[in-house]
Every structure is written in structure tokens, then in C-alpha cells.
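K.L.:
Predicted model, plus sequence, below.
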Amino acid sequence: MPNLSLLKNCLPGAVWKRVVVVLLICAPFKGFSQYWQAGGFLGISNYSGDLVQQRVDLKYTRYSIGAHVKRDVNRYITVRAGLTYGRIAGADSTNTDTMLLRRNLSFRSPILEAQLGVEFNFLDLDEKRITPYVFGSVALFSFYPTTKDAQGNTVKLRALSTEGQGLAAYPTRKQYNLRQISIPFGAGVKVLLTDNWVAGFEIGFRKTFTDYLDDVSLTYVDRNTLLRSRGSKAVNFAYRGDEVTGGHVTPGTYPADGTQRGSAKYNDWYVFTGFTLSYRFGGGGGYGPNRWGKQKVSNCPRF
């Protein structure tokens, strides 16, 4: 950056005024020389938590869809912002562990996520036409675990305080927030289809700071206390082992206060995997392998 005060002293007044005008006019064009992208995402969503024995149970794969805006800062760095909607689910009925089968819990939840992050591209996309990339973001997401009763009706689980959240008898168990922060990160590959269209595929893991995506985390609370505070419906959905039918597992009775219900050792995760398609525009310096090297201020008056 030139020393403007020194430049002012060295130039006649009329020339200096022209320089100032040129700088003011050209500044926007220099910023415009970077690409913008707008596009969409279509894929699947998965969950990892207390209601699956494996890290991820593909039997409970659900859909996800989203939209994004990106800006290429240079050939390797891309800033991204996006909004994604997906659904996650899990159930004890497909587990093999007898204790989990007897617990007989299930859940489903929508996930709505807004994220802001950065991609690092390993190659120059305009030169190679393809590049792998990694990304990291910060996101705000919302969720709401529900389940189905024996008649197929939807039941909202948070309001039932199934693990004593918000009850005076369990002061350390605070009600969980339905809006949380997550840390999305992952990897993908993008392909330059034409000068304007970019296709990609990515997998993104979401580290959360809650263990209640599935409404399961700690231990059972006293049945009578839960009954008095939240009613019989809360008791019925805190433990559903009495609904078990068929197979080698016999129906159970509500466990004693303090019996393990979930595991708070690890927080829950969710994952979005899918395809992206983006339209890019701007760029100023033209398309092609040498685009970045040829970027320069244009459309500026001369004097």
C-alpha cells in the first residue's frame, strides 16, 4: 500500500484529486474480482447417540436438504454460509442387546441448522477442474425429540421430563435447551462442470454439546415422583418395557430410581451427507486456469 501522505506531497493538487477519485471508483471493482456461489444440498442425515448400538445405525437414515452461499477468497480458501433441514431417528427395537430391547425407547426429531464456516481447497479448481476439500464451521441448530404411542400418535418428549428435568426433587437436572451450538466439520470433493456450475459431494459431522437429541442421557427417576409431577403419560414414555411383545424378551416393570437409562459419557452427534450443486458468478478477471493470476482492477478511468 503506497504512503498516501507522501504521494499527496509529491503530486500537483489537480493530479492528487484525480488519484483520489480513481481509488474510490476502483475499490469496489477490486472486491468484485472474487467469485460468489449460490446453490443447494440434497442428501441424507444420520444420528449417533443412546438409542443405537453402533456409532451410526444406517437403518435410521433420513433425508436432508439445504441451501448455501459461498465466496471464494482465493484459489484455496472459500467462506461458506448455509441453512440445512434434516430428520434423525433411532429405536431400541432394532438393537440386539437384551437390556436395550427391554427399555424399548424410540425417538425422531427434526434438525434445522444455520452455519458459517470456511473451506480449504487442496487444488486450484479452475486449473485442475476438480479438488478435494475440508471444512470447519460453527452452527446454531434446533431440534425437538418426539415418539409415537401405540396408536401411532406423535408424543412430544421434552414436556414430559422423562429423566426428571426441571423437577424440584432433582434440582441438578435442568431442562435441556432446544436450540444449541454445534461444530460442523468434514470433507468433500468438488468438480467444475462448466465455467459457472460446480458440483460436489461432502460428508459433514456435527459435534454437539447436548446428550438429549434423543431425550435419553442419565438414569430413571422415581416413578411416583414423576407420576405426581408430570402424570401417567410421562411414566409411560420414560420406560416402555411393558409394551414389549413377542421375541425372547419379556415385558418389564418400571426400574428403580437411579437405574441406568442412558449414558452421559458422550454427547449425541448428527451427520449430513450428500450432493451439492452451485452456480458461481462474479470473478471480474475472467475464467480459466490463470484467472487468479490475472485478476486486476478494471473499468477504471485513466488520466
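P.N.:
Ah, there it is.
K.L.:
only C-alpha atoms for contact and neighbour calcs from this point on.
P.N.:
Will do.
K.L.:
Could you point out the helix or strand that follows whichever strand or helix holds residue 81?
P.N.:
Per DSSP states H and E, residue 81 falls inside strand 77-91. Once the chain leaves strand 77-91, the next helix or strand it forms, by DSSP H and E, is helix 98-103.
K.L.:
That following helix: which residues count as buried?
P.N.:
Under the neighbour-count criterion of 16 or more other CA atoms under 10 Å, helix 98-103 has 100, 101, 102, 103 buried.
K.L.:
which secondary structure elements does the strand holding residue 81 contact?
P.N.:
strand 35-48, strand 62-72, strand 106-121 (3 or more CA pairs under 8 Å, 6 or more residues apart in numbering; DSSP states H and E).
K.L.:
Indicate which one of those strands is closest to residue 197.
P.N.:
Evaluated with CA to CA, those place strand 35-48 nearest to residue 197, the distance being 9.0 Å.
K.L.:
Now the closest one: buried residues?
P.N.:
Neighbour counts over strand 35-48 (16+ other CA under 10 Å) mark 35-48 as buried.
K.L.:
Adding distance to residue 16 as columns, could you present those in JSON lines?
P.N.:
Shown next, in JSON lines, are those (distance: CA to CA, whole Å):
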{"residue": "35", "distance to residue 16": "32"}
{"residue": "36", "distance to residue 16": "34"}
{"residue": "37", "distance to residue 16": "38"}
{"residue": "38", "distance to residue 16": "40"}
{"residue": "39", "distance to residue 16": "44"}
{"residue": "40", "distance to residue 16": "47"}
{"residue": "41", "distance to residue 16": "50"}
{"residue": "42", "distance to residue 16": "54"}
{"residue": "43", "distance to residue 16": "56"}
{"residue": "44", "distance to residue 16": "59"}
{"residue": "45", "distance to residue 16": "59"}
{"residue": "46", "distance to residue 16": "62"}
{"residue": "47", "distance to residue 16": "63"}
{"residue": "48", "distance to residue 16": "64"}
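K.L.:
Below is structure B, check it against A:
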Amino acid sequence: MSKHIVFYILMFITTSFWAQMHEVGFFIGGGNYIGDIGNETYINPNQLGGGILYKRNINTRIALRAAFTRLSLSANDADSENAIRQLRNYSFTNTINELGIGMEFNYFNYDITYSEESHTPYLLFEIVAFNYNVVSAEVSPNNYEYKSKTSFAIPIGIGYKAKLFDKFAVAAEIKARYTFVDNLDYNNSSIQRLKFGNPDSNDWYVFSGVSLVYSFGRPSCYIPPTY
């Protein structure tokens, strides 16, 4: 029994050792906001965004990742189908700088060195810290003072990745972020004009895009040991 345990431990260590392939790349796409202003469509990229990405494949099913994203968020009540929002006619633009770390869970085994394992859908779970602007004071009517603020979000995403050629791979991804704030749209309960919407509903934002990564490191994402 103990020999079997040792065997499986050694097999796990060996496969994990060979599984450590790295990926670096960039991504580009669009972002959209979900909240108290504008269109209420969940996936509606209307502002350009992008960033850089690093992944470390633990095995053929799991990859750790870190990404920096910069995107703009914009919404206009004129684009809403809600008559009350159209009459109110508010709009805003904000900029998000985001750092996220998390894990990808591949639905199929993924290894670009084997054609039969060179593509898969995946789930993405992350923890995100992001920086954005808020209204801090009203200097004069319709003239505001702004400051930078940092908060956190819990994202969940889905994607599909595939080998492009050689050591390059591409992916398409949609990530929704639930934030713990209600002022991405400059909502401010202490300023009458900026006091609007549902105070019990926090803002969301979504990023939809494509990425290109280059793989390097060990010869493959996973090499089964031979005994």
C-alpha cells in the first residue's frame, strides 16, 4: 500500500514539474458598464480596452494567471430603452486600471504540443483590485472635483483558447466584474444632482476581448512520465 502511495506522489511531482510552461501576451477588446445610467444590456462593449497577461500552466487543466487591464467605461441615458432614464439624460465616462490574479480551469486537457489537445473552453475565476475616479466635491454648480480611489471586484469569466501556430495561441474571453461600489458613474449621495439610482445595487463592468500569447519554458504543458 505504501509503495502505491509513493508511486502516485512521485508521479504527481514528475508531471507537475514538467507541466510548468509559461505564457505571456497581450489582449484587446471592449468594456461596458452595468448600473444606474444608460443601456441595461449586459454584454455591450462600447469603449476600447486592453492589457498584458501572464500565465503559468500547472497541468493540462489548470493555469494560474495575472493580468493588468486598462479600459474606459462610458454610458449615456440617451441609449437606454427606459423612458425615465431617457428623460433624466445623464452620462459619464470613467477610466479603470485593474490588476487581477486568478485561475483558469480548462474543460478539456490543453497542451499546444499535441494537436488533439490544442483547444478548449475554460472558466476563469479571479480577484481584482481596480483604480477609478470618483467625485469628491462640488466646486460650483455642475463643476466637480475628482479624486482617485481603489476598490475590489469579484470577476467570473468564460473563454475559448486554441493554438494559432508554433508556440502562439489565441483566446476569446468575456469577464464580468461585480464591484463593491456604486459610484463608477460618479454617484454621490452628498451631492443632490449626483444622488440617483438604486443605492442598494452596486455597479458591474464587463470586458470582452481577444488575446494573443506566446508559450515558453519547458517543452510542453504536460508530459506523462514513462514507467
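P.N.:
Good, I have the coordinates. On a predicted model such as this, the values are computed, not experimentally measured, just so you know.
K.L.:
sorry, back to before: would a markdown table of the helices and strands packed on strand 77-91 of the first structure with distance to residue 193 of the first structure be doable?
P.N.:
Below are these laid out as a markdown table (distance: least, CA to CA, whole Å):
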| stretch | distance to residue 193 of the first structure |
| --- | --- |
| strand 35-48 | 14 |
| strand 62-72 | 17 |
| strand 106-121 | 16 |
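K.L.:
So for residue 201 of the first structure, which of the ones you listed sits nearest?
P.N.:
Relative to residue 201 of the first structure, the nearest member of these by CA to CA is strand 35-48, separated by 9.0 Å.
K.L.:
The closest one vs the second structure, average distance?
P.N.:
Here the mean offset of strand 35-48 of the first structure against the second structure after fitting is 0.5 Å, by mean CA distance after the TM-score superposition for the first structure.
K.L.:
and the angle for that strand with strand 77-91?
P.N.:
With axes from the mean of the first three to the mean of the last three CA atoms, to 10 degrees defining the directions, strand 35-48 of the first structure sits at 20 degrees from strand 77-91.
K.L.:
which residues in the second structure does strand 35-48 of the first structure align to?
P.N.:
Alignment of strand 35-48 of the first structure against the second structure: residues 21-34, by TM-score structural alignment.
K.L.:
In the first structure, what residue corresponds to residue 70 of the second structure?
P.N.:
In the first structure, residue 70 of the second structure lines up with residue 85, judged by TM-score structural alignment.
K.L.:
what's the nearest residue to its match if we skip its chain neighbours?
P.N.:
Of all residues beyond its chain neighbours, the one nearest residue 85 of the first structure is residue 112 (4.6 Å), with distances taken as CA to CA, 6 or more residues apart in numbering.
K.L.:
Now do the same for the one you found: its match in the second structure.
P.N.:
Match for residue 112 of the first structure (TM-score structural alignment): residue 97.
K.L.:
wait, isn't that match in contact with residue 148?
P.N.:
No: using CA atoms under 8 Å as the test, residue 97 of the second structure is too far from residue 148 to be in contact (10.7 Å).
K.L.:
Now do the contacts for the most centrally placed residue in the second structure.
P.N.:
Nearest to the mean C-alpha position of the second structure, by CA atoms, centre = their mean, lies residue 175 at 4.6 Å. For residue 175 of the second structure, the contact set (CA atoms under 8 Å, 6 or more residues apart in numbering) comprises 124, 155, 156, 157, 158, 206, 207, 208.
K.L.:
Just to confirm, what residue in the first structure is aligned with it?
P.N.:
Aligned by TM-score structural alignment, residue 175 of the second structure pairs with residue 204 of the first structure.
K.L.:
And that match, how far from residue 115 of the first structure?
P.N.:
12 Å (CA to CA, to the nearest Å).
K.L.:
What's residue 162 of the second structure aligned with over in the first structure?
P.N.:
Counting by TM-score structural alignment, residue 162 of the second structure corresponds to residue 191 in the first structure.
K.L.:
In contact with the residue nearest to that match when sequence neighbours are not counted, which residues?
P.N.:
Nearest non-adjacent residue to residue 191 of the first structure, counting by CA to CA, 6+ apart: residue 130, 4.4 Å away. Residue 130 of the first structure makes contact with 123, 124, 189, 190, 191, 192, according to CA under 8 Å, 6+ apart.
K.L.:
One more: residue 111 of the second structure?
P.N.:
By CA under 8 Å, 6+ apart, the contact set of residue 111 of the second structure is 60, 117, 118, 119, 220, 221, 222.
K.L.:
Please apply the same query to residue 273 of the first structure.
P.N.:
By CA under 8 Å, 6+ apart, the residues touching residue 273 of the first structure are 43, 44, 45, 201, 202, 203, 204.
K.L.:
what's the burial count for the fifth one?
P.N.:
Using other CA atoms under 10 Å, residue 202 of the first structure is surrounded by 20 other residues.
K.L.:
so which helix or strand takes in it?
P.N.:
Assessed by DSSP H and E, residue 202 of the first structure sits inside strand 197-208.
K.L.:
mean shift of that strand relative to the second structure?
P.N.:
Mean for strand 197-208 of the first structure is 0.6 Å (mean CA distance after the TM-score superposition for the first structure).
K.L.:
Helix or strand next in line after that strand, which one?
P.N.:
As assigned by DSSP H and E, the chain's next helix or strand after strand 197-208 of the first structure is helix 223-230.
K.L.:
Tell me which other helices or strands that following helix touches.
P.N.:
Contact analysis of helix 223-230 of the first structure by 3+ CA pairs under 8 Å, 6+ apart lists helix 232-238 as its packing neighbours.
K.L.:
Counting by contacts, list what the helix it packs on packs against.
P.N.:
Here helix 232-238 of the first structure touches helix 223-230, going by 3+ CA pairs under 8 Å, 6+ apart.
K.L.:
Name the residues of the helix it packs on that are buried.
P.N.:
Across helix 223-230 of the first structure, burial judged by 16+ other CA under 10 Å covers 223, 225, 226, 229, 230.
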